[in-house]
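Q: sharing a sequence plus its predicted fold:
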Amino acid sequence: MTMQNPYQAPQAAVAEPFVAEAGIEQVASAQKLIIYAILGYFAAVALQGVLGLFAALLLVLVVCAALVGTFKLCTGMGFSMASRVILLVLMFVPLVSLIVLLVLNAKATARLRAAGYHVGLLGARR
């Protein structure tokens, strides 16, 4: 006969313990920048006929955000220096940069979900 304490709390593994992956916080913040850059591209194109010069200024700000986000994301995900340089150069080609941002966003989403983050429309949260 085994002796069990009737007043002992039940024991259960509720959730997996979080293992901090190197650079995952950097990937999360860079993904937000990339998402904002994608939304900014669409806003700049939509407002180009109405606002003209202001839309061009918005597009310059979006390209700067895309450059910073791409560099941070590539660094956080451990891309080689050659691929970082190629991706940063591709940010200056209008339609190709949008496609590159969408692909990088998909890769970051997969990495963040594997690390236990919840990824929504405007980025990741724990």
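A: Perfect, I can see it now.
Q: switch to C-alpha atoms for all contacts and neighbour counts from now on
A: OK.
Q: now do the helices in this structure.
A: Remark: helices assigned in the chain by DSSP state H are 24-51, 53-77, 81-90, 94-114.
Q: buried ones in the third one?
A: The reference is to helix 81-90. For helix 81-90, the buried set under the neighbour-count rule, 16 or more other C-alpha atoms under 10 Å, comprises 84, 87-88, 90.
Q: just the closest of those residues to Val27, please.
A: If you rank those by distance to Val27 using C-alpha to C-alpha, Arg84 comes first, at 14.3 Å.
Q: measure the closest one to Lys72 for me?
A: Distance of Arg84 to Lys72, computed by C-alpha to C-alpha, to the nearest Å: 10 Å.
Q: what's the answer for Lys32, then?
A: Counting by C-alpha to C-alpha, the separation of Lys32 from Lys72 is 11 Å.
Q: okay, now the one to match up with it:
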Amino acid sequence: MNTYNPYEAPKAAMAAPVANDAGIEQVASAQKLIIYSILAYFAGAAARTFLGPIGLLLVLGAVLMGLIGTFRLCSGLGYSMPVRVILIVLMFVPLVSLIVLLVLNAKATARLRAAGYHVGLLGATR
């Protein structure tokens, strides 16, 4: 007798989830650094208008966080060394650095959502 059931749901070979990727935790922590850097950049720009040199310190802190976050995120996403160097150099150009941070944040969000993370305003949660 035939065991074929025409009403059975189709079976597909599913790929292993991306959550087993070794760099996904590094991507999550680097994305938080990048998000904090973007927020600190805007806060520093506003504080620089009103407070002067104190706001400049906040902007410098945002740039430092952005540099560290960019390097860690590029490592977690598996970018090659020339791409990492180019992105780090672009971080020293004032408006371009903000655009680089926003693009990297979007790429990290896509990778984290594919791995099953929930990504909110201040980073990813499992």
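A: Perfect, thanks for sending it. Just so we're clear, the structure is a prediction, and the values are computed from it rather than from any experiment.
Q: give me the TM-score for this pair.
A: The TM-score (TM-score structural alignment, normalised by the length of the first structure) is 0.85; 111 aligned residues with a C-alpha RMSD of 1.4 Å.
Q: now the terminal residues of stretch 118-126 of the second structure, how far apart.
A: By C-alpha to C-alpha, the extent of stretch 118-126 of the second structure from end to end equals 6 Å.
Q: what's that stretch in contact with?
A: Contact with stretch 118-126 of the second structure is made by 28, 31-32, 35-36, 109, 112-113, 116-117, as judged by C-alpha atoms under 8 Å, 6 or more residues apart in numbering.
Q: just give the nearest non-adjacent residue to Ile88 of the second structure, would you?
A: Nearest residue to Ile88 of the second structure, sequence neighbours excluded (C-alpha to C-alpha, 6 or more residues apart in numbering): Leu67, at 6.5 Å.
Q: burial check on the one you found, number of neighbours?
A: Using other C-alpha atoms under 10 Å, Leu67 of the second structure has 23 neighbouring residues.
Q: quick check, nearest of the buried residues of helix 81-90 of the first structure to Ala43 of the first structure?
A: Taking C-alpha to C-alpha as the measure, Ala43 of the first structure sits nearest to Leu90 out of those, at 20.4 Å.
Q: thought Leu101 was touching that closest one, still the case?
A: No. The criterion here is C-alpha atoms under 8 Å, and Leu90 of the first structure misses it with Leu101 at 9.9 Å.
Q: run through the residues that contact Ile88 of the second structure.
A: Applying C-alpha under 8 Å, 6+ apart to Ile88 of the second structure gives the contacts 67, 70-71.
Q: cool, and Ile38 of the first structure?
A: Applying C-alpha under 8 Å, 6+ apart, the residues near Ile38 of the first structure are 98, 101-102.
Q: check Ala20 of the first structure too.
A: Ala115.
Q: follow-up on the earlier one: distance to Gly76 of the first structure added to the buried residues of helix 81-90 of the first structure, as JSON lines?
A: Output for the buried residues of helix 81-90 of the first structure, formatted as JSON lines (distance: C-alpha to C-alpha, whole Å):
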{"residue": "Arg84", "distance to Gly76 of the first structure": "11"}
{"residue": "Leu87", "distance to Gly76 of the first structure": "14"}
{"residue": "Leu88", "distance to Gly76 of the first structure": "15"}
{"residue": "Leu90", "distance to Gly76 of the first structure": "19"}
